[in-house]
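> model the structure of this input:
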Amino acid sequence: MMAVFAAGVSAGAVNTAVGSGTLITFPVLLAVGLPPVTAVVSNALGLIPGSISGVVGYRRELRGMRRLIMKLSLACAFGGLGGAVLLLTLPESAFDGIVPILVGFALVLVILQPRLSKRLRERHHEGTARRDGGILLFGGLMLASVYGGYFAAAQGIIYVSMMGILLNETLQRLNALKNVLAAVVNAVAAAVFLFVADYNWTAVALIAVGSALGGYAGASVGRRFSPTVLRLLIVAVGSVAIVHLLVN
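This next block holds a predicted model:
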């Protein structure tokens, strides 16, 4: 079970700094013998402390965003609830076809984000564009959170790609906001799983402690990355996510 703890530490750090930590913990949980759905549920429960510690680590970048956080968290909460319900009702292979496409599209948005953001601000005569991203961002994050409540791999990458285009914020602040929204989705999904799903408490505890340690450390490391380096890391991790999803 030390492998599960180590995976939790790594996932917490990766989730906070970039995203897609589930691609570390999920295969390890399968390797120690947990059934797929039980592994997804245990992973979702265990990563909550990591999400919270990541938010604490990035708290400086979140200043002045309270109203935006409240609005976008509402969208993510509804989406996360829907995703958790789908996990418990749909066949395991239901999202196999669409998930790699969704992640790939998000990576394209991350790459093109600086150019797209510039054009969007020019179209809205910079400074008049909506600070909260409008209904497009609200709806997009809700749909992304359905996927997040269902599986969560590359969920943060999808969030950053959407917000990077529709919000006039630095990549570091978007990364901090991404951690808040991921924590909301994980918490809502976990509230559902606690009552109606099977999970392994040992795995949950090991990932929880590990991810809490890794999440705080990930914020310290991630803050040092330049926008270009952070964008390259997001694309690299997302590319690995696509390969993993396609071959498994």
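
> rest of the way, CA atoms for contacts and neighbours
Will do.

> grab the most central residue of this structure for me.
The C-alpha lying nearest the average C-alpha coordinate of the chain belongs to G156 (Cα atoms, centre = their mean; 2.9 Å).

> ok now the host helix or strand of L102, how far from the chain's centre?
Assessed by DSSP states H and E, L102 sits inside helix 98-123. Relative to its chain's centre, helix 98-123 lies at 16 Å (Cα atoms, centre = their mean, to the nearest Å).

> now do stretch 225-241
Per Cα atoms, centre = their mean, the centroid offset for stretch 225-241 relative to its chain is 14 Å.

> can you check stretch 209-217 too?
15 Å.

> again, but for stretch 58-72
On Cα atoms, centre = their mean, the centre of stretch 58-72 falls 16 Å from the chain's centre.

> next: stretch 90-109.
14 Å.

> buried residues in it, which are they?
Residues V99, P100, L102, V103, G104, A106, L107, L109 are the ones in stretch 90-109 that count as buried (16 or more other Cα atoms under 10 Å).

> buried stuff in stretch 177-197?
Buried residues in stretch 177-197 (16+ other Cα under 10 Å): 177-190, 192-193.

> what about the helices in this structure?
Secondary structure of the chain (DSSP state H): helices located at 2-17, 22-31, 36-46, 48-57, 66-89, 98-123, 134-150, 155-166, 171-196, 201-222, 227-247.

> now do the first one: which elements does it pack against?
Applying 3 or more Cα pairs under 8 Å, 6 or more residues apart in numbering; DSSP states H and E, one finds that helix 2-17 contacts helix 22-31, helix 48-57, helix 171-196, helix 201-222.

> from those helices, which stretch is densest packed?
Neighbour counts (mean count of other Cα atoms under 10 Å) averaged over each of those peak at helix 48-57, with a mean of 26.

> what is the orientation angle of that one with helix 171-196?
If you take axes from the mean of the first three to the mean of the last three Cα atoms, to 10 degrees, helix 48-57 sits at 150 degrees to helix 171-196.

> I have a second one here; can you model it like the first so I can compare?
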Amino acid sequence: MTGLEQLAVLGAGFGAGVLSSTVGVASLLSFPVLVALGLPPVVANASNTVGLIPAGLSGSFGYRAELREHPRVTRVVLTCCALGAVVGAVLLLALPAAAFEAAVPWLILLACALVGAQPWLARRLARYRDAEAGPRHHLSPLTTFFAGLTGIYGGYFGVGAGVMMVAVLGLGTDVELRVVNALKTLSLLAGNVVAGLIFVVVADLDWAVVGLLAAGSVGGGYLGARIGRRLPAGVFRGAVVLAGVVVAFVML
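Presented below is the predicted three-dimensional model:
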């Protein structure tokens, strides 16, 4: 790579790190840059996944205060996504990706609709809940199930998994959106770590690209967490919906 190409990968890693800790669509920026620089798509995808693991680590560290607010929820989400990602990775090795690709954009658009409609849906659902039960600062069995499915999806395909996790936690709990954002970042980290370990063993990686992405994404992930924890709920929700719609239409 030339010096300019190295700077481009480093910048893409930084920008992807910011996106990972805010709206959760890091690969929307970094993957096209790698392909544009001439990497084969499979090598670009694997290198991108491994290179962005530091973004999840620094982003989760940046959200450490939010992740400590509801430790039980944090543990459940981390467990669901880590185990789900293992199942998803096994499915990825056993099934052709094309079997699922056609449905992915529509799943992402559905998640966007749920995120956008979350305040209205929450008010409607509150009418049917026991008023004495108090805020839902835990994951119900149904919410845990959908969190696990999102983890499986993250390990199998991954694109838009952050948007889906925001939809699941936004509807299934009453925790603040800044905490949901932190949990989303942690869930993406779990999926990337599992997929990254598999790619290190079975996939071709461009280690120069991995190193540059990692170097850029560390700072980007932490900065994104600093931004994400200060975003007003409405702005965050709108940004997630916009990012998800862009991803879905790019895939379509």
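
> superposing both, give me the TM-score.
Once superposed, the chains reach a TM-score of 0.92 (TM-score structural alignment, normalised by the length of the first structure), with 246 aligned residues with a Cα RMSD of 1.7 Å.

> need the counterpart of the residue nearest to the centre of the first structure in the second structure.
In the second structure, the residue equivalent to G156 of the first structure is G162, according to TM-score structural alignment.

> what's around the closest residue in space to its match that isn't next to it in sequence, how many residues?
Distances taken as Cα to Cα, 6 or more residues apart in numbering place G24 nearest to G162 of the second structure, at 4.8 Å, with adjacent residues excluded. By the measure other Cα atoms under 10 Å, the count of residues near G24 of the second structure is 28.

> what lines up against G24 of the second structure once you look at the first structure?
Per TM-score structural alignment, G24 of the second structure is aligned with G19.

> how many residues are close by A233 of the second structure?
Residues near A233 of the second structure, counting by other Cα under 10 Å: 14.

> how about the counterpart of it in the first structure, what does it touch?
Structural alignment (TM-score structural alignment) places A233 of the second structure against P227 in the first structure. P227 of the first structure makes contacts with L171, Q172, as judged by Cα atoms under 8 Å, 6 or more residues apart in numbering.

> mind running it again at 6 Å?
P227 of the first structure sits next to L171 when contact means Cα atoms under 6 Å, 6 or more residues apart in numbering.

> still on that earlier bit, so where is the helix holding L102 of the first structure in the second structure?
Under TM-score structural alignment, helix 98-123 of the first structure corresponds to residues 103-128 of the second structure.

> what angle do the helix holding L102 of the first structure and helix 155-166 make?
20 degrees.

> now stretch 183-202 of the second structure: how far from the chain's centre is it?
10 Å.

> now stretch 218-237 of the first structure
With Cα atoms, centre = their mean, you get 14 Å for stretch 218-237 of the first structure.

> buried set for it?
By 16+ other Cα under 10 Å, the buried positions in stretch 218-237 of the first structure come out as G218, A219, S220, G222, R223, L230, R231, L232, L233, I234, V235, V237.

> and V246 of the second structure, how many neighbours?
17.

> if you could redo that for T89 of the first structure, that was the one I meant.
Per other Cα under 10 Å, the neighbour tally for T89 of the first structure reads 9.

> what do you get for G80 of the first structure?
Neighbours around G80 of the first structure, by other Cα under 10 Å: 33.

> which one in the second structure is aligned with S10 of the first structure?
Per TM-score structural alignment, S10 of the first structure is aligned with G15.

> ok, A75 of the first structure next?
A75 of the first structure maps onto C80 in the second structure, by TM-score structural alignment.

> equivalent analysis for V204 of the first structure, please.
Per TM-score structural alignment, V204 of the first structure is aligned with V210.

> so how far is L167 of the first structure from the residue nearest to R121 of the first structure when sequence neighbours are not counted?
With sequence-adjacent residues excluded and distances taken as Cα to Cα, 6+ apart, R121 of the first structure is closest to A129, at 6.5 Å. Note on A129 of the first structure: its distance to L167 of the first structure, by Cα to Cα, to the nearest Å, is 8 Å.

> neighbour-wise, which of those two wins?
Counted by other Cα under 10 Å, A129 of the first structure and L167 do not tie: L167 has more neighbours, with 20 against 17.

> which one in the second structure is aligned with the more buried one?
When the second structure is aligned by TM-score structural alignment, L167 of the first structure is paired with T173.

> also N43 of the first structure?
N43 of the first structure maps onto N48 in the second structure, by TM-score structural alignment.

> again, but for G215 of the first structure
In the second structure, G215 of the first structure lands on G221 (TM-score structural alignment).

> next, the contact list for M142 of the first structure, please.
M142 of the first structure is in contact with A75, C76, G79, counting by Cα under 6 Å, 6+ apart.

> once you drop chain neighbours, what's closest to A215 of the second structure?
Using Cα to Cα, 6+ apart, the closest residue to A215 of the second structure is L10 (6.9 Å).

> now do V56 of the first structure
For V56 of the first structure, the spatially nearest residue (Cα to Cα, 6+ apart) is Y216, at 7.2 Å.

> contacts only, for the one you found.
S53, G54, G57.

> ok, the aligned residue in the second structure for the last one to G224 of the second structure distance?
G57 of the first structure maps onto G62 in the second structure when the alignment is built from TM-score structural alignment. Relative to G224 of the second structure, G62 of the second structure is positioned 8 Å away (criterion: Cα to Cα).

> please apply the same query to L67 of the second structure.
Distance from L67 of the second structure to G224 of the second structure, by Cα to Cα: 15 Å.

> same check on P96 of the second structure?
P96 of the second structure is 34 Å from G224 of the second structure, by Cα to Cα.

> residues contacting the aligned residue in the second structure for A190 of the first structure?
Counting by TM-score structural alignment, A190 of the first structure corresponds to G196 in the second structure. G196 of the second structure makes contact with T49, V50, according to Cα under 6 Å, 6+ apart.
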